[in-house]
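1. Let's see this in three dimensions:
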Amino acid sequence: MSAGRTAAHRHHDPGLRGFASDNYAGAHPEIIAAITLANGGHQAAYGEDAYTERLQSVVRRHFGPSAETFPVLNGTGANVVALQALTDRWGGVICAESAHINTDECGAPEKIGGIKLLSLPTADGKLTPELIDRHAFGWDDEHRVRPQAVSITQSTELGTVYTPGEILAISDHAHERGMTVHLDGARIANAAAFLGVPLSAFTSGVGVDIVSFGATKNGCLFGDAVVVLDPALRDAMRYLRKQSAQLASKTRFVSVQMEALLAGDLWLRGARQANAMARRLAEGARAVDGVDILHPVESNAVFARLPHAVARKLQRRYGFYFWDERAGQVRWMCAFDTTEDDVDAFVQAIKEEMSTSPG
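-> Predicted structure coming up:
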């Protein structure tokens, strides 16, 4: 078979842009180059390959010398496997009501992991020690699941970012009560870019026990990872990953993507671009009379409120989702490949649709 030839055909317009999700973006060219580099010849399967071995040292530069990395196929898988490592069959996980594990994973933690989620309403997507205490009780009551872990999302589902101090306070509070801490880092790079700190500053450095590391939303083709920071969890992870159908046979193609992302500054470049475009979008939309920006723009997400009819008309021109359709709230996401021209054209479309909206 000749290299570079394929029987496949392009079935989309590569010039189409939108603000629905950072998952809509393609893979970064440097990621595609890395996959090509890892192709050819034979390598051991199921993570016993040279690329997965190399990934360990690359990740440790970001998370510390005790970190152990387990590549998985996707973010839901990373979360389910990580949370199982922290809980018994009678265990519960405290999380924000808006947490992805609670709202967008089709009950996977409950169905696959057998984990009860103990969710809490928050104003900004962020837990606090005081909120955690609403569920942190009854450890010896066999009529109630035992709260064993706290799960936080960084950056949150509302686009906000925990400071290292806030996570330290949560970790200390959880550990004092015999609980562990999971960080869902689907957009962890965006949080680091906003804070201007290393990844360790709000993970291993402040008591987080395990991290779901998101790579797909930051330019990878597929795959994420569980980064174990507490060495006591390593052995269980090997079995849980396999049981949860998250051990790829050709793991090298996940690992080499993450090496490309983390060995240099690709992870940070992509996140900075996405964040900057979200700020540009928020500033442009805020200046349009009748558009409200609902939350601080601290990552690559913009939440806005505008007339329902306007939002529906805009969706015919650009892809994006309603966050709360009844309240007229929408979510606009920027990606590593979002450009100033993309943002400016969208802001102009908002202006045009708002100007023709009755009332």
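
2. contacts, neighbours, all on C-alpha from now
-> Will do.

3. ok, Leu233 touching Ala85?
-> Yes. If you go by Cα atoms under 8 Å, Leu233 and Ala85 touch, sitting 6.4 Å apart.

4. Could you give the separation of stretch 297-317 from the chain centroid?
-> Distance, stretch centre to chain centre, for stretch 297-317: 21 Å (Cα atoms, centre = their mean, to the nearest Å).

5. Let's see the distance spanning it from one end to the other.
-> End-to-end distance for stretch 297-317, by Cα to Cα, to the nearest Å: 23 Å.

6. Quick check: buried residues in that stretch?
-> Buried residues in stretch 297-317, counting neighbours by 16 or more other Cα atoms under 10 Å, are found at 297-308, 310-311, 314.

7. now the strands for the stretch 251-359 of the chain?
-> Secondary structure of the stretch 251-359 of the chain by DSSP state E, counting those that start in this stretch: the strands cover 292-293, 301-305, 321-324, 329-333.

8. quick one: which of those is nearest Gly107?
-> strand 321-324 (19.2 Å; Cα to Cα).

9. so who does the nearest residue to Thr339 once chain neighbours are set aside touch?
-> Spatially, and ignoring its direct neighbours in sequence, Thr339 is nearest to Met277 (6.9 Å; Cα to Cα, 6 or more residues apart in numbering). Each residue near Met277 by Cα atoms under 8 Å, 6 or more residues apart in numbering is listed here: 300, 334, 338-340, 343.

10. Tell me who's in contact with the residue nearest the centre of the chain.
-> Among the residues of the chain, the one closest to the centroid is Ala186, at 1.2 Å (Cα atoms, centre = their mean). Ala186 makes contact with 75, 153-155, 212-215, 217, according to Cα under 8 Å, 6+ apart.

11. can you rerun that using 7 Å?
-> Going by Cα atoms under 7 Å, 6 or more residues apart in numbering, Ala186 touches 75, 212-214.

12. go on, Val81?
-> So Val81 contacts 240-241, 244 (Cα under 7 Å, 6+ apart).

13. Asp13: which of those residues is nearest?
-> Once Cα to Cα is applied, the member of the contacts of Val81 that ends up nearest Asp13 is Ser244, at 35.5 Å.

14. one more to put side by side:
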Amino acid sequence: MNKRGFASDNFSGILPEVMEAIQNANNGHVIAYGGDAYTASAIEKFKSLFGENIDVYFAFNGTGANVISLSTLTQSYHSIICPATAHIQVDECGAPDKFTGCKVIPIDCPDGKITPELIQPHLHGFGFEHHSQPKMISITQCTELGTVYTPEEVKAICDLAHANNMYVHMDGARLANALVSLDVDVAEFTTKAGIDVLSFGGTKNGMMLGEAVIFFNPELSTEAKYVRKQSMQLCSKMRYIGAQFDAMLTNDLWLKTARHANKMAKLLESEVLKIDKVKITQKVQTNGIWALIPKDKIEKLQEEYFFWVWDEHAGEVRWLCSFDTTEEDINGFVALLKKELSKN
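-> Purely as a prediction, here's the structure:
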């Protein structure tokens, strides 16, 4: 029997609307590798979000989307600056390093958000042949700590990058959660802020598989199709990815799912704040909660509602909500927390 939990929004199933879209696409023969009507329709929906002057490439997964984004705009003698908690630094098994050949420079950020002030000391050695050339800044929206960059914060980073002939990549694996938290037009912290390339998440928001790489200046993406193929991210039966995005971007389904996940996280926050032995460590702005709990209670809690340990030395854990998290899940977990933490 599958148990409910708060480990990751990857643990959930897929949306009924997405399953229906896959089934509807499973009919007859269509042109492979993206030459189908489902992919074309999804791309048109992306253009309605971000504008006509974009270039869209579908990939299987988030690591693949990030590799395509970074590899297309860098050479192996470049460096990529990112927060120390960034997915490309911590959770992708060195794939960005391997495929780009770049030196990845992680910067400590207490709240997961990099700033121009933190970036500036690393912007040196331009034109010096003995030094990796700074070329890319990668940020995540929302961050790996659930925090959110404002449009102004994103623009400040992009302005700094462009002033130094650099590019900015946004890892948007949970872009929808950030968007509903900010309650602005998505263009405000992407196209208008100056982002060059975006990894647009689908899997964590209710899709079976699939991410999108969006270049906001097609002049930058002339090599992207070759990078995608060489990165083993070109899906032959692409209609099944296109159909999923087409469903997600219809009637704002992608925002409805994220809005629910965020709402459940706020509900969980309100309940655990009442428990003395729980200390929330980050602002709860999206669908995740980071908290300190007694280390000797973690394993017992995981038996009933599985979740990941974020920092095993400190006893910091991460609880994530998804599109299918229910109030019953929250109430059951909170009751277990109270029960276990009340014991000596």
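
15. Give me the TM-score for this pair.
-> The TM-score (TM-score structural alignment, normalised by the length of the second structure) is 0.98; 344 aligned residues with a Cα RMSD of 0.9 Å.

16. Next, count neighbours for whichever residue in the first structure pairs up with Phe6 of the second structure.
-> Under the alignment (TM-score structural alignment), Phe6 of the second structure pairs with Phe19 in the first structure. Neighbour count of Phe19 of the first structure, defined by other Cα atoms under 10 Å: 24.

17. any idea which element Phe19 of the first structure lies in?
-> For Phe19 of the first structure, there is no helix or strand it lies in under DSSP states H and E.

18. So it sits against Gly319, correct?
-> Yes. Judged on Cα atoms under 7 Å, Phe19 of the first structure makes contact with Gly319 at a distance of 5.7 Å.

19. what's the nearest residue to Asn300 of the first structure if we skip its chain neighbours?
-> Here the residue nearest Asn300 of the first structure, using Cα to Cα, 6+ apart, is Asn275, at 4.3 Å.

20. What lines up with that neighbour in the second structure?
-> That one, Asn275 of the first structure, aligns with Asn262 by TM-score structural alignment.

21. Look at that match and say how many residues are nearby.
-> So Asn262 of the second structure, with other Cα under 10 Å, has 27 neighbours.

22. Okay, helices next: where are they in the second structure?
-> 16-25, 37-50, 62-72, 87-90, 95-100, 116-119, 151-163, 175-182, 224-230, 239-248, 253-272, 298-304, 327-341 (DSSP state H).

23. okay, the first one sits on what stretch of the first structure?
-> I take that to be helix 16-25 of the second structure. Helix 16-25 of the second structure corresponds to residues 29-38 of the first structure when matched by TM-score structural alignment.

24. between the buried residues of stretch 297-317 of the first structure, which is closest to Phe222 of the first structure?
-> Nearest member of those to Phe222 of the first structure, counting by Cα to Cα, is Asn300, at 19.5 Å.

25. show me the contacts for the closest one.
-> 159, 190, 274-275, 278, 333-334.

26. Thr245 of the second structure pairs with which position in the first structure?
-> Not Thr; residue 245 of the second structure is Phe. In the first structure, Phe245 of the second structure lands on Met258 (TM-score structural alignment).

27. That match and Ile101 of the first structure: what is the separation?
-> 23 Å.

28. Could you check which of these two is surrounded by more residues?
-> Between Met258 of the first structure and Ile101, Met258 has the larger neighbour count (other Cα under 10 Å), namely 31 against 26.

29. who touches that one in this structure?
-> Ala215 are the contacts of Met258 of the first structure under Cα under 7 Å, 6+ apart.

30. Quick one: map Pro116 of the second structure onto the first structure.
-> Checking TM-score structural alignment: Pro116 of the second structure goes with Pro129.

31. ok, its match touching Ser171?
-> No. Between Pro129 of the first structure and Ser171 there is no contact under Cα under 7 Å: 8.9 Å.

32. residues in the first structure matched by the longest strand along the second structure, start to end?
-> For the second structure, the strand that runs over the most residues, judged by DSSP state E, is strand 133-140. Per TM-score structural alignment, the counterpart of strand 133-140 of the second structure in the first structure is residues 146-153.

33. Mean per-residue distance, the matching stretch versus the second structure.
-> Once fitted to the second structure, stretch 146-153 of the first structure is off its aligned match by 0.4 Å on average (mean Cα distance after the TM-score superposition for the first structure).

34. contact partners of that stretch?
-> So stretch 146-153 of the first structure is contacted by 86-87, 90-95, 99, 136, 138-139, 179-185 (Cα under 7 Å, 6+ apart).

35. for stretch 112-123 of the second structure, same thing?
-> 83, 85, 134, 143-145, 147, 156-157, 160.

36. 8 Å instead?
-> By Cα under 8 Å, 6+ apart, the list of residues contacting stretch 112-123 of the second structure reads 81-86, 107, 134, 139, 143-145, 147-149, 153, 156-157, 160.
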